[in-house]
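Colleague: Give the three-dimensional model of this entry:
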Amino acid sequence: MILAINGKTEYRIEGEYEFAIKEFCDLFNKLTGAVLERAQEDSDKLIKLGGVKPKDKGEDAYVIRTEGDNLILSGNTNRGILYAIYTFFERYAGCRWFTSDCEYVPRKDEFTIPEINIDESPFFWYRETFYKDAFEPSFALRNKLNGHHMQLEREHGGKFEYGLGFVHTFHTIIPQEEYFKTHPEYFPMIDGERTTGPHHQICLSNPDVLKITIEKVKKAFDENPNVKIVSVSQNDTFEEGNQCRCDQCSAIEEEEGSPAGNVIRFVNSVADAIKDEYPDKYIDTLAYRYTRKAPLKTKPRDNVIVRLCTIECCFSHPITTCDQVNDKGVHRNGSFIEDIVAWSKIANNIFIWDYIVNFLNYLTPYPNLYALQKNMQFFAEHNVKGVFSQGCGEIKFSEYAHLRAYVIAKLLEDPYCDVNLIIDEFMYGYYQNAAAPLRKYIDVLNKKAEEENFHFGLYDDPNRDFLTKEFVDYADSLFDMAERMADDETILYRVRRTRMSLRYAKLFLMDGSLEERRRELEKFFEDLRYFKIESLLERGNLDSSYERMRQIVTPEDVERK
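Modeller: Have a look, this model is predicted:
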């Protein structure tokens, strides 16, 4: 079927979704030079947007089909129609959207397509990669991300929006400053006293706490019809949890064999209270830190989502193959495997909260890229319905942020895709002629961690054991080569910004006089500003980043020899 030739087309377009019509026409024009007109009554060659329902009932399911001389792109929702459009241009025209401002749309003198009969849906139904650039509609929509932080409005087909905050909402539901003085019984009993703190929880066996929670959940749904999920989830905490240990809460925890039992019973009560009035909505909670272990008796309701968190895992190896044991004698990834297996037996809606960046060192070389696909496949095989991959969402750049955002988006759509091809396409699309040495650097870095069995969590500083002088010298030579091969100033800027990761690690490894190290540190921060890199660590900025690095690189009383 010839859709266009020499900048001309005999086809006309029809549909009711104006944004989708504009997207198709704009891409078609970029691709072929042809201008698509609206269909008339006598039009016999049509591109039809909408009108056909996919077999899958999911919101994001779509159909791409040729029927005679017509091309049909449709979906269950407006978002599904858009996904049909982007899939069509990806598969049959070779278009790619690598970042929010870097796309590849080839020019075709003749645009011919075969017979098509596609009826499918992205694998996971909640898909979010938490990188700032990925929030932009030009990236998120075209790469089929539909999570809460994506900047997708109604015209874009919407998204899965959370109410009452995205996570850690006990503080929001039962604020300490509002209730503690008058109702200390709403808060956890620890060591015989009702107490509060930034990492403390609430008393989940208190009936008034449940009543207030239900009221606020209903209000969140009522105030914003776009809200699909309300999070009723524990406050952020460390291993100890700071959960309530009153007699009732303690009895439930003992009966369930896990503090998660108390949480799930509470959340189930909320879910039961809203299911009839809000039949298409969900209550979300966490299996995180002290609640990661599944309860023995209580199963989450069908309208409850459990977000299981990987925070304790090693991230430089696939979850299923890492052999590291922590300082408490616990197999880091093995214990997570036990927990996800247990949850998958009792929960219909499991989401994963995964961690894909070093929180303390956003720029450090972080060899987790080759573990991502095996982990995503592991999630898929254990009843996981959605994934939130946490990168550095508050700033625009970290170590290979754009590459990770793209790769993860593709894995969320299809965890069994050819991930090496995806990486190659990004590298050559984004870095162009400079791609080969940078692709080699990625390969050497990630294979070094895998083959030499180095383990990395969320807070590890760069170290000489992994980043040996030989490795750093070789990496520098690859970046030197990439800079020489850069096509133009735009590509050179990208290469040099990417190189900031290696330069950051070298600050930790520097020898030399105090004055030499000071000079290097000042130059590094000058370049951070030039490359618009806003922070080196979570919840930080350049000032806090500088103070931390000054203490590490140039301690006033230390002269490195």
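
Colleague: going forward, measure contacts and count neighbours with C-alpha atoms only.
Modeller: OK.

Colleague: So the closest residue in space to residue 377 that isn't next to it in sequence: helix, strand or coil?
Modeller: Nearest residue to residue 377, sequence neighbours excluded (CA to CA, 6 or more residues apart in numbering): residue 415, at 5.5 Å. What DSSP: H, G, I helix; E, B strand; the rest coil gives for residue 415 is coil.

Colleague: Please report how far residue 415 lies from residue 168.
Modeller: For residue 415, the distance to residue 168 (CA to CA, to the nearest Å) stands at 28 Å.

Colleague: Comparing those two, which shows the higher neighbour count?
Modeller: residue 415 (23 against 20; other CA atoms under 10 Å).

Colleague: Residue 123 is in contact with the more buried one, correct?
Modeller: Yes: the criterion here is CA atoms under 8 Å, and residue 415 meets it with residue 123 at 7.5 Å.

Colleague: can you pull the contacts of the residue nearest to residue 377?
Modeller: Applying CA atoms under 8 Å, 6 or more residues apart in numbering, we find residue 415 in contact with 123, 373, 376, 377, 380.

Colleague: So which of the residues you listed sit within helices?
Modeller: 373, 376, 377, 380 (DSSP state H).

Colleague: so who does the second one touch?
Modeller: By CA under 8 Å, 6+ apart, residue 376 lies in contact with 411, 412, 415.

Colleague: and of those, the nearest to residue 365?
Modeller: When the contacts of residue 376 are compared for distance to residue 365 (CA to CA), residue 411 wins out at 21.5 Å.

Colleague: where does that closest one land in three-state SS?
Modeller: Classified using three-state DSSP, residue 411 is helix.

Colleague: residues near it, how many?
Modeller: For residue 411, using other CA under 10 Å, the count is 23.

Colleague: Could you check how far it is from residue 270?
Modeller: Residue 411 is 33 Å from residue 270, where distance means CA to CA.

Colleague: before we move on, what about residue 298?
Modeller: 14 Å.

Colleague: Give me the more crowded residue out of those two.
Modeller: residue 270 (23 against 18).

Colleague: In this structure that one contacts residue 213, no?
Modeller: Yes: assessed by CA under 8 Å, residue 270 is found in contact with residue 213 at 7.4 Å.

Colleague: What is the nearest of the ones in helices among the contacts of residue 415 to residue 294?
Modeller: Among these, and counting by CA to CA, the member closest to residue 294 is residue 380, at 18.5 Å.

Colleague: run this one through as well so I can compare:
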Amino acid sequence: MKLRSFKAYQLLLLLLLLVSCSKDKLVLIDKGHTDYTIVLDEKASEEEKKAAAVLQDYLQKITSVKVPVKLGTEGVKSIYLKTLDGDNEEIGIRSEDQDLVIYGGSDKALMDAVYVFLEQYLGCDWYTPDVASIPEMENVVLDKNLNYVYRPEIEVRTVHSRLFYENHTFADEHKVTKKSFPFYVPEARVHTFHKFIPEEQFYKEYPEYFALRNGKRLPTQLCLTNPEVLRIVIDSVASLFEKHPEATVASVSQNDNQQHCECDTCKAIDEEEGSHAGTMIRFVNKVAERFPDKTISTLAYQYTRKPSKTRPDENVLVTLCSIECDRSGSIENKCEAFAEDLKGWGKLTDKIRIWDYTTQFTNFLAPFPNIHTLQPNIKLFRDNNVKWVFEQHSNNPSELFELRSYVTAKLLWNPDLNLDSLMTVFTDGYYQEAGTYIKQYVDTIHKGIQDDKDFFLFLYGDPSQAFSSYLNPEKLKQYTSIFDAAEAAVKHKPQVQERVKAARLGVDYAVLEACRKGISEDYSLTNKTEAGVNQAVVALLDKFKSTCEQWNITMMNEMGFTVNEYCDAYRKAIEVAKQPNIAKGKKVVLNTKPKKYADEDPQTLTDGALGGNNFYANWLGFEGNDLDAVVDLEGLKEISTVSSAFLQVTNHIVFYPSKVTYYVSNDGVEFKKIGSIQNPMPLNKESKINDIQYFKLDFDPVSARYVKIIAENLKEAPYWHHAAGLPSWIFIDEIIIN
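Modeller: Next up is the predicted model:
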């Protein structure tokens, strides 16, 4: 009897403990059963109903229990979803006796609150639209004293990534916008002057509407002190708002160039204001005055980045752009002038939108070790009271695209998260057994650039600039080895291995470019085999293209240069490289002066290294002047063909020469013309932005020691170009003579 009484006592004690513990907990789901109901207001909006459906769906995915959703009917135990009055971004998760309350200060904030609940209390995470971590549980038990409140300090968060734009649920999961320009009039998002007053329509009859540059009116920018310009812009903005009544923001902003008006009136205002933003803000304030219930956005960008003295009006949104900054370090450490301008604008207005840049726009797939700068930069924006941040990633896939999209979105929501932990969570979750290697690669390449204190990591740079730095031959071999190990670690998981191959594209691209440039014996297009071609490069190019196709990666850069065009051009480079070339290694004398690029070294033209589609990559540049070069073949040679490659990047004022003429000589003094080639694709508004053209001349054999090449520069950009009046460039690379 005593033993049985003792056991009964133990059972009673256990039951008392369980009851006691349960009083301190909210047991939402217990082994396939729930007493809870998701409760909405009777007049719940569609967005509130959607938030309830999301919560219900995930609870069912996690526990296999479908919690009912009801309108206005309180259950015995309830999970209340509420949108509070006030239209703000605050969210909260709290317990009230046995009930759970999830709320937001707006419909959007309520959805954010639901996803925060799923993430922080149930352990969900979303790596890409197709890959997530959703736990399986029998029970959902929460602390009864919940009182979580959070208000994101950055209220409008945009990551310029198609992962979010094309997958709206994924955007909701990460609490970022589904569009690059939410709330904006679609036709008036940025760089709008040329849209309001098109050159084609107004320039010939009304040149006074446009910028005065060096005594000539050019349609680069508008003359902001011309009253007719103001009238037309106001009418245009009114028309756009009438067309899009749902929109609340229109951009009245400069075109994408620095050719602002220098007429006496504009100049006087800018001098008085101490900044070219002076004319801009005065003009935009006048436009904003006519639309008091709307927001007029403008740019503080390049020549207008320095703050004016005039305050922007209450309904003017200033978009401050960090395009010039060195991305090897944080803005505060590497771009102090921008940081100062941010603080200066902050003294004038609390309506600041940041346009930040996070990838290399000339080479989307190139290694771009700037991830360590994302957090300090976002903190800088947050600490200066910025409420709206647009992180311009590439939209199209770029290096470590999924990781960058994930980390940037997380930091915009909470800038104080631990960056290293975020990256580890992602790499372990998305790449699984290979995650430790991907993280090792990220850490290693970032250490490489941090060790090179003098390296300027530019948005419009090229991997060739880093071949003596974090992409030198030794480091490329190290990165390749890391990815080899990563692929091997998931060889039993083909789907995950494909993710690793996509992450590897940056290193593969760098290796391809290193071989094109011939940076070492191991990294070269050619070798001493009978075929003369490095077959490993051919195989790598095929793998690169195949992986891009697998992941629907089509663009190499913002100029519209496609992956297919890149691969075709690369194969052409291989064919060029394996050609015999009696000019290779021969001395070159320049009769005209190059500028800046390829170290201004004439031997660039015969060094055997081939330039890519960016002017940093082995191209010799001439600004506003012709190329006049002479190659010394070091003895009389019989020749019958001469070829030279030229680059075109129209948005950077790099155009093909209008004509290339070739000459020969025996003594280097008297030259005989052997022929000319007119540019078969003269520049026009529809010209391909980014391309390479070979100007090749075949002729009857002649004997010569010296070959002269004269390439005629257009001298300056045409009047319709955004750089009208500025000197144009020609870029030449390898000269091939046979």
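
Colleague: mind giving me CSV with the contacts of residue 376 of structure 1 and columns for distance to residue 558 of structure 1?
Modeller: What follows is these, written out as CSV (distance: CA to CA, whole Å):
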residue, distance to residue 558 of structure 1
411, 47
412, 48
415, 49
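
Colleague: out of those, who's nearest residue 52 of structure 1?
Modeller: Closest to residue 52 of structure 1, out of all of those and judged by CA to CA, is residue 412, at 24.8 Å.

Colleague: The closest one: how many residues sit nearby?
Modeller: Using other CA under 10 Å, residue 412 of structure 1 has 29 other residues around it.

Colleague: next one: residue 101 of structure 2
Modeller: Quick note: residue 101 of structure 2 (other CA under 10 Å) scores 18 neighbours.

Colleague: Return the distance of the aligned partner of it in structure 1 relative to residue 192 of structure 1.
Modeller: Applying TM-score structural alignment, one finds that residue 101 of structure 2 aligns to residue 72 in structure 1. Remark: distance between residue 72 of structure 1 and residue 192 of structure 1 (CA to CA) = 67 Å.

Colleague: Residue 6 of structure 1 maps to what in structure 2?
Modeller: With TM-score structural alignment as the criterion, the equivalent of residue 6 of structure 1 in structure 2 is residue 31.

Colleague: neighbours of that match, just the number please.
Modeller: Neighbourhood size, residue 31 of structure 2 [other CA under 10 Å]: 12.

Colleague: same deal with residue 14 of structure 2?
Modeller: Here the number of neighbours of residue 14 of structure 2 (other CA under 10 Å) works out to 12.

Colleague: cool, and residue 165 of structure 2?
Modeller: So residue 165 of structure 2, with other CA under 10 Å, has 19 neighbours.

Colleague: what range in structure 2 matches stretch 83-96 of structure 1?
Modeller: Counting by TM-score structural alignment, stretch 83-96 of structure 1 corresponds to 112-125 in structure 2.

Colleague: that older thread, so which of the contacts of residue 376 of structure 1 comes closest to residue 462 of structure 1?
Modeller: The nearest member of the contacts of residue 376 of structure 1 to residue 462 of structure 1, counting by CA to CA, is residue 411 at 27.8 Å.

Colleague: Touching, that closest one and residue 418? I think so.
Modeller: No: with contact defined as CA under 8 Å, residue 411 of structure 1 does not count as touching residue 418 (9.2 Å).

Colleague: helix or strand for the match of residue 101 of structure 2, which one?
Modeller: Per DSSP states H and E: residue 72 of structure 1 is located in strand 70-75.

Colleague: Tell me which helix or strand comes right after that strand.
Modeller: With elements assigned by DSSP H and E, the helix or strand that comes after strand 70-75 of structure 1 is helix 78-93.

Colleague: buried sites along that following helix?
Modeller: 78-90, 93 (16 or more other CA atoms under 10 Å).

Colleague: which helices and strands does that helix pack with?
Modeller: The elements that helix 78-93 of structure 1 packs onto, with contact taken as 3 or more CA pairs under 8 Å, 6 or more residues apart in numbering; DSSP states H and E, are helix 18-32, strand 62-67, strand 70-75.

Colleague: From residue 127 of structure 1, how far out is whatever residue of structure 1 lines up with residue 346 of structure 2?
Modeller: Taking TM-score structural alignment, residue 346 of structure 2 has residue 344 as its aligned residue in structure 1. Residue 344 of structure 1 sits 19 Å away from residue 127 of structure 1, going by CA to CA.

Colleague: repeat for residue 68 of structure 1
Modeller: 35 Å.

Colleague: Among these two, which residue is more densely surrounded?
Modeller: Neighbours were counted for residue 68 of structure 1 and for residue 127 using other CA under 10 Å; residue 127 has more, 30 against 10.

Colleague: Touching, the more buried one and residue 414? I think so.
Modeller: No: with contact defined as CA under 8 Å, residue 127 of structure 1 does not reach residue 414; the gap is 10.9 Å.

Colleague: Identify the residues contacting the nearest residue to residue 520 of structure 1 once chain neighbours are set aside.
Modeller: Nearest residue to residue 520 of structure 1, sequence neighbours excluded (CA to CA, 6+ apart): residue 507, at 7.8 Å. With contacts defined as CA under 8 Å, 6+ apart, residue 507 of structure 1 is in contact with 517, 520, 521, 553.
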